[in-house]
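Visitor: model the following, please.
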Amino acid sequence: MPELPEVEATRLSFVDRIAGARIVSAWQGLPLRWPLGIDSEQLVGRRVRGVRRRGKYLLLDLDEGLLLLHLGMSGSLSFTDQAAQGVRPRGAHDHFDLQTDRGLLRLNDPRRFGAVVWADSDSAPIAHKLLDGLGVEPLDADFDADSFHAALKKRRSAIKQVLLAGDVVVGVGNIYASEALFLAGIRPTLSAARLSKPRAARLHAAIRDVLGRALAAGGTTLRNYSNAVGERGNFQFEAKVYGRDGQPCAICGHPIKLIRQGQRATYFCAHCQKT
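Guide: Next up is the predicted model:
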């Protein structure tokens, strides 16, 4: 958390506001997960051409180079329009400001697992290091059921863990993996290699369905997530299993169970997800 729907919802909330903006100043506070890689003063005067997303990274394309932003475990971005009054003072957990002539982009990250990294191009070594291991985008046309099944056949780990790893398909975080596996009727502890082609196809469709609905809902807000203009997500109200341990399954009425996989909480219905 934040996962693909939250990162994409964040991007959509400020991409039109910042596109074309000129950087007036840049400030970095306490060290983040990785160093910026450039003197922040060297960003001054550059223009923001646009904002892309790759997995859970936001890529701010500049007229010279790009910035790769990652929100980590608890980070969030805010964008305050230049015309807005009363920009709040920096707080203890504000660690990066990008002041432009159209507004202020600010990274808040209580746990400092996020990052802002500069690269001179998409082909720079740091860009390759951060992005090359990412799997296919689940909402793109390149994410097809046959290739997904072929990749799963090579993995003996539990299917939930394979989804979270991000090298087969990217961005299916803890919440959405539990929800997609429930929708597909697949036990989260089942070895990925044991999924038949029809069951992998059901999971493929479930991943696209769950992520699509989550994005439409603006993501999930469990604690303090909001997009760059302060809007909270609402997918938590649609969740069928996540966070509902002990409550009755919406399909069969049996209680939702909670187990731990790789130190992450997994929610499922033992009756609806037998194998």
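Visitor: only C-alpha atoms for contact and neighbour calcs from this point on.
Guide: Noted.
Visitor: which ones are touching R213?
Guide: F235 (CA atoms under 8 Å, 6 or more residues apart in numbering).
Visitor: one more, for comparison:
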Amino acid sequence: MPELPEVETVRRGVSPHLLDQTINAVTVRDTRLRWPVLDDLPQRLAGRTIRGVRRRAKYLLLELDRGHLMIHLGMSGRLYFVPAETPAGIHDHIDWQLGSGRVLRYTDPRRFGAVIWIDAEPNSHPLLVKLGPEPLSDDFSGDYLYQCARGRKIPVKSLLMDGHIVVGVGNIYANEALFMAGIRPDRAAGRISRARYQALVAASKAVLQKAIDQGGTTLRDFIGGDGKPGYFKQELQVYGRAGKPCPSCATPLKEIRLAQRSTVFCPRCQR
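Guide: All right, here's what the predicted structure looks like:
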């Protein structure tokens, strides 16, 4: 599933081609996404102008001159541009025909994504209202995460991946940030010092920013909004490297399961 760096990469890729564009028409070929697409979505969007392209957590938000369109890429969703005459494939579910003559196309083989119309303030939407702060914002700090962890017995990795605590630190980047900070992923969240949480937040920000700069991490399905894969996979220190030498001390990396997710760490460097 695309995580925050991948979604931010898509946002950066499509934004220059969408800003101030008028949506001339919308073609919906299949409404059966994770949540059904509104039958009257083409009527709601026709003639609207795109004023902004934002991201909240893993959701893209197209700000129109009235209302918003919220897009989630799910497991295999992609947004990309095609010439207007390009025939649609079997998994090409929605087209937005723009004033520029280009078409923004949404394709999703697994149909786990979503295209949702929001008439009110997006942050009040049920999918967004309870989300934690953005990980690259000043609201996500070591002091904040330390306070969130007080009295918690859950593994620190689970805390870091809780979207009510902080959004967008998915499995890949949680593994990498914990390694960078030298913290075992299965350590009880409430037993970690404030100083170590400050190191973990700094590591999380550094890992996410580097992944964004390199266009995300392509493992299977992800392709950025510019049609190119992400290259952060080449920078991974622990994720997907179980049994291989730790890049710092050469100890074989260990893999465990936490909350049904693959978790790799160095038993020597992380404590």
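Visitor: can you pull the TM-score for these?
Guide: For this chain pair, the superposition-based TM-score is 0.93 by TM-score structural alignment, normalised by the length of the second structure; 268 aligned residues with a CA RMSD of 1.7 Å.
Visitor: for the equivalent of E137 of the first structure over in the second structure, which non-adjacent residue is spatially closest?
Guide: For E137 of the first structure, the aligned position in the second structure is E134, judged by TM-score structural alignment. In space, and not counting its chain neighbours, E134 of the second structure is closest to V167: 5.6 Å by CA to CA, 6 or more residues apart in numbering.
Visitor: ok, which stretches of the stretch 151-271 of the second structure are strands?
Guide: 254-258, 261-265 (DSSP state E, counting those that start in this stretch).
Visitor: right, and these - which one's nearest V37 of the second structure?
Guide: Between V37 of the second structure and the strands of the stretch 151-271 of the second structure, the tightest spacing by CA to CA is seen for strand 261-265, at 30.3 Å.
Visitor: so which residues of the stretch 1-150 of the first structure form helices?
Guide: Applying DSSP state H, counting those that start in this stretch to the stretch 1-150 of the first structure gives helices spanning 4-18, 125-131, 145-152.
Visitor: to V117 of the first structure, which of these lies closest?
Guide: Of the helices of the stretch 1-150 of the first structure, nearest to V117 of the first structure by CA to CA is helix 125-131, at 8.3 Å.
Visitor: and the strands of the stretch 151-271 of the second structure as CSV, adding distance to D39 of the second structure and mean neighbour count?
Guide: Shown next, in CSV, are the strands of the stretch 151-271 of the second structure (distance: least, CA to CA, whole Å; neighbours: other CA atoms under 10 Å):
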stretch, distance to D39 of the second structure, mean neighbour count
strand 254-258, 40, 15
strand 261-265, 37, 21
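Visitor: now tabulate those strands in CSV and tack on distance to R196 of the second structure.
Guide: CSV is the format used below for the strands of the stretch 151-271 of the second structure (distance: least, CA to CA, whole Å):
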stretch, distance to R196 of the second structure
strand 254-258, 21
strand 261-265, 17
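Visitor: closest one to V129 of the second structure among those strands?
Guide: If you check each of the strands of the stretch 151-271 of the second structure against V129 of the second structure by CA to CA, strand 261-265 wins as the nearest, at 25.6 Å.
Visitor: now find how far off-centre the closest one is within its chain.
Guide: Distance, stretch centre to chain centre, for strand 261-265 of the second structure: 19 Å (CA atoms, centre = their mean, to the nearest Å).
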